[in-house]
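Q: All I have is the shape, not the residue letters:
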């Protein structure tokens, strides 16, 4: 098995983010956390994930500050995993992934889950904008790279 290369020192913010949440299990755990799941058993049931893999992903998400492990119950031996403020910052990422899937991975009339505002039931939508509020697309953006030594 080839050792996974760490991207934690990369100059690219995308690479550093993927170093923490770049596997699909981690993103699905975060998705379920946004849906209100907090317990190991809930994540395992929802995802059908092996216990050892779930344990590893939860540990990484806690170490990265995306989830916090909070002891609960009588002996406080059980843990709940809750999104931190850092984890909540992944909300636009999750919305963008949903929008991509809705646009490109479902037939027009195919049944699918929907993300809506609790209060109104209106669909949640994500737009990319400049600092002054204008919508922008990939053809109008450029990455300014760090000069190499």
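A: That came through fine. Just so we're clear, the structure is a prediction, and the values are computed from it rather than from any experiment.

Q: Could you use CA atoms for every contact and neighbour count after this?
A: Fine.

Q: any idea which residue sits dead centre in the protein?
A: residue 27 (4.2 Å; C-alpha atoms, centre = their mean).

Q: Which element, helix or strand, includes that one?
A: In the assignment (DSSP states H and E), residue 27 maps to helix 24-34.

Q: which other helices and strands contact that helix?
A: helix 40-47, helix 51-63, strand 78-83 (3 or more C-alpha pairs under 8 Å, 6 or more residues apart in numbering; DSSP states H and E).

Q: second one coming, line it up with the first:
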């Protein structure tokens, strides 16, 4: 069933952006991957206004990316990624790696994502064919809804 609010009801990229496309939502997800769980910690780390953070957290919960639950002591709520939210890890890594290549001047300081076990940088994320051959846009095509099969 399609929602009349979808930007493009048949495009997975458009639907994803409709759900997560503002910068705050992806930065909240990024911080959750870094272990942030509490409202005030998200707020301080991001420098985001309370009302905007509340709105984005509600939206992330509504689409099943995060859930709210009591902390270990039961004194406060915390926000944690669901399986659906953890599935965004590759997306966040791909955005990070694009930024490493294109959003910094040579030699400019930046954070790094490292493999915990080795301390080495995370290898580049890249699509590949079933046989491991790297793919780029020239190697793929989108079959749009209503396109005849081949």
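A: Arrived safely, thanks for sending. Please read all numbers here as calculations on a predicted model, not as lab measurements.

Q: which residues touch the helix holding residue 27 of the first structure?
A: The contact list for helix 24-34 of the first structure, computed with C-alpha atoms under 8 Å, 6 or more residues apart in numbering, reads 21, 43, 46-47, 54, 57-58, 61, 81-83, 87-88, 91, 94.

Q: could you redo the last one with a cut-off of 6 Å?
A: If you take C-alpha atoms under 6 Å, 6 or more residues apart in numbering as the criterion, helix 24-34 of the first structure is touched by residue 57.

Q: buried set for it?
A: Under the neighbour-count criterion of 16 or more other C-alpha atoms under 10 Å, helix 24-34 of the first structure has 25, 26, 27, 28, 29, 30, 31, 32, 33, 34 buried.

Q: Stretch 93-108 of the second structure maps to which residues in the first structure?
A: Aligned by TM-score structural alignment, stretch 93-108 of the second structure falls on residues 95-110 of the first structure.

Q: That stretch: how far from the chain's middle?
A: Its chain's C-alpha centre lies 17 Å from the corresponding centre of stretch 95-110 of the first structure when counted by C-alpha atoms, centre = their mean, to the nearest Å.

Q: Residue 128 of the first structure versus the spatially closest residue to residue 130 of the first structure that is not a sequence neighbour, what's the distance?
A: When the adjacent residues along the chain are set aside, residue 130 of the first structure lies closest to residue 136, with 6.6 Å between them (C-alpha to C-alpha, 6 or more residues apart in numbering). Residue 136 of the first structure is 6 Å from residue 128 of the first structure, where distance means C-alpha to C-alpha, to the nearest Å.

Q: now swap in residue 9 of the first structure and tell me
A: Taking C-alpha to C-alpha, one finds residue 9 of the first structure at 27 Å from residue 128 of the first structure.

Q: again with residue 55 of the first structure
A: On the measure of C-alpha to C-alpha, residue 55 of the first structure and residue 128 of the first structure end up 34 Å apart.

Q: before we move on, what about residue 69 of the first structure?
A: Between residue 69 of the first structure and residue 128 of the first structure the distance is 32 Å, computed by C-alpha to C-alpha.

Q: do residue 115 of the first structure as well
A: Relative to residue 128 of the first structure, and taking C-alpha to C-alpha, residue 115 of the first structure is found at 18 Å.

Q: residues contacting whichever residue in the second structure pairs up with residue 80 of the first structure?
A: With TM-score structural alignment as the matching criterion, the partner of residue 80 of the first structure in the second structure is residue 78. Contact analysis of residue 78 of the second structure by C-alpha under 6 Å, 6+ apart lists 37, 38, 68, 69, 70, 71.

Q: any chance of those residues in a markdown table, plus distance to residue 140 of the second structure, neighbour count and secondary structure?
A: Shown next, in a markdown table, are the contacts of residue 78 of the second structure (distance: C-alpha to C-alpha, whole Å; neighbours: other C-alpha atoms under 10 Å; DSSP: H, G, I helix; E, B strand; the rest coil):
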| residue | distance to residue 140 of the second structure | neighbour count | secondary structure |
| --- | --- | --- | --- |
| 37 | 39 | 20 | coil |
| 38 | 41 | 16 | coil |
| 68 | 39 | 16 | strand |
| 69 | 42 | 13 | strand |
| 70 | 45 | 11 | strand |
| 71 | 45 | 13 | coil |
